[in-house]
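Undergrad: can't give you the sequence, but here's the structure:
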């Protein structure tokens, strides 16, 4: 899984054409169709990852099962259970390290970050969410990372979904952004701790539309200086 996933993927991907990216907030961009023709290869990669680290409905600290099923790849994986929200180097279901983050996925994530104005992004974790009909993700902040200076990079695959984009406070107005297969969202800087979520997927999907939606979010978790110096976070 660490080999070449995509055919003819250049080492340095060019930014999207002018006008294709849409700012949605300070330091936040919607990049429609950024993944382009690589969507099918990424979906196949997700299936390969899930054979090593199966999707599961994790439990919140309040003992509620999340409606989306999840897995991870990369040096670290995001988990939740009775002990709280955190990152772990091992999969609690298998007690093995998470599958490695494929180099081509990292290249795409770094290219998306660069297109949104974050050229130095180096992801350590990739959380993969699987949304079935009726699944949702309530408004929340991504704040379990030690390094909040790096952006979040999010890829959408499969069924379209409505992205809920709020503000720095939970009761701020919420914009609704339709995400299609191949779209990317990047947020950081002033928007890094903005509330966001996914509206419930409709029980019925349109003709020819996939039943499931997959979302990959790439994160830098530790301060790079700590990691590069052999830190254990």
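TA: Cool, the structure landed. Just so it is clear, the model here is predicted, and its values are computed rather than measured. Residues are numbered from 1 along each chain as shown.

Undergrad: C-alpha from now on. contacts and neighbour counts both.
TA: Will do.

Undergrad: and the spatially closest residue to residue 186 that is not a sequence neighbour, how many neighbours does it have?
TA: Nearest non-adjacent residue to residue 186, counting by Cα to Cα, 6 or more residues apart in numbering: residue 153, 4.6 Å away. Residue 153: 27 surrounding residues under other Cα atoms under 10 Å.

Undergrad: Same check on the one 3 residues further on?
TA: Using other Cα under 10 Å, residue 156 has 25 neighbouring residues.

Undergrad: isn't it right up against residue 178?
TA: No: assessed by Cα atoms under 8 Å, residue 156 is found out of contact with residue 178, at 10.5 Å.

Undergrad: re earlier: and the residue nearest to residue 186, how far from residue 205?
TA: Noted for residue 153: a distance of 26 Å to residue 205, by Cα to Cα, to the nearest Å.

Undergrad: Second structure follows, compare the two:
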């Protein structure tokens, strides 16, 4: 992996194709080990609505959502500890995060062809000075970024397999979401779909 000059997306840094095809395949193999240890699950919002994405986590903490609200937990909903974060993901963090701290959570979201993610902020962490690093694998996703408050003009960009996005500094709390997935746009995952990893410092 070699870092190129990133594109600017409202202060977010977009590194196009940072992770090469072979490294993507190795990372997917590592994620299969994570999912075997901590299976994907459908989170539920506090109102009881099931999200369209399936998720799991790796690291010291995992992000969970249920009728009790959004939070980090040291255990999977099944009561088991989260597995370790794959080394390739940690290498990406070291290359682009700009911080000496290491991620305590790697949230893994799986999007099938019909899944999406509404506009939201990542604000369940304790220190907003620490960035969120997002890795895209598999089918392309239409990523939309807004403002520090809901509403207003937004911008959208297609994220491709191997792209890395860094949300830091003033862009750390921008609203963002995924509007749709372009099914069949990548051959990385045999059954299609998109995997999104977000690495975060929690405490």
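TA: Structure received. Computed from a predicted model, the values in this text were never measured in an experiment.

Undergrad: TM between them?
TA: The TM-score (TM-score structural alignment, normalised by the length of the second structure) is 0.92; 200 aligned residues with a Cα RMSD of 1.7 Å.

Undergrad: Now which residue in the first structure aligns to residue 148 of the second structure?
TA: Correspondence of residue 148 of the second structure to the first structure, assessed by TM-score structural alignment: residue 168.

Undergrad: what's the answer for residue 114 of the second structure, then?
TA: Under TM-score structural alignment, residue 114 of the second structure pairs with residue 134 in the first structure.

Undergrad: With residue 165 of the second structure instead?
TA: Residue 165 of the second structure maps onto residue 185 in the first structure, with residues paired by TM-score structural alignment.

Undergrad: and the strand or helix carrying that match, which residues are buried?
TA: For residue 185 of the first structure, the host element (DSSP states H and E) is strand 184-187. By 16 or more other Cα atoms under 10 Å, the buried positions in strand 184-187 of the first structure come out as 184, 185, 186, 187.

Undergrad: What's the average distance for it when superposed on the second structure?
TA: By mean Cα distance after the TM-score superposition for the first structure, the fitted strand 184-187 of the first structure averages 0.5 Å away from its aligned residues in the second structure.

Undergrad: Beyond that strand, next helix or strand please.
TA: That would be, after strand 184-187 of the first structure and using DSSP H and E, strand 196-198.

Undergrad: tell me, that next one lands on which residues of the second structure?
TA: Strand 196-198 of the first structure covers residues 176-178 of the second structure once aligned (TM-score structural alignment).

Undergrad: Check the mean deviation of the matching stretch from the first structure.
TA: Averaged out, stretch 176-178 of the second structure is 0.4 Å away (mean Cα distance after the TM-score superposition for the first structure).

Undergrad: where along the second structure do the helices fall?
TA: Using DSSP state H, the helices of the second structure run over 21-37, 87-96.

Undergrad: What residues in the first structure pair up with the shortest one?
TA: In this case it means helix 87-96 of the second structure. Helix 87-96 of the second structure maps onto residues 103-112 of the first structure, going by TM-score structural alignment.

Undergrad: how distant is the matching stretch from the center of its chain?
TA: 12 Å (Cα atoms, centre = their mean, to the nearest Å).

Undergrad: hang on, the earlier thing: what residues does the match of residue 148 of the second structure make contact with?
TA: 191, 193, 194, 195 (Cα atoms under 8 Å, 6 or more residues apart in numbering).

Undergrad: at 10 Å what do you get?
TA: 141, 190, 191, 192, 193, 194, 195, 196 (Cα atoms under 10 Å, 6 or more residues apart in numbering).

Undergrad: for residue 83 of the second structure, same thing?
TA: So, once contact is read as Cα under 10 Å, 6+ apart, residue 83 of the second structure ends up touching 31, 33-38, 57-62, 75-76, 106.

Undergrad: just the buried members of those?
TA: 31, 34-35, 37-38, 57-62, 75-76, 106.

Undergrad: Please produce CSV containing those residues, extended by distance to residue 198 of the second structure.
TA: Output for these, formatted as CSV (distance: Cα to Cα, whole Å):
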residue, distance to residue 198 of the second structure
31, 13
34, 14
35, 15
37, 19
38, 16
57, 9
58, 10
59, 11
60, 14
61, 12
62, 11
75, 18
76, 17
106, 5
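
Undergrad: between the residues you listed, which is closest to residue 21 of the second structure?
TA: Relative to residue 21 of the second structure, the closest of those is residue 31; by Cα to Cα it sits at 15.3 Å.
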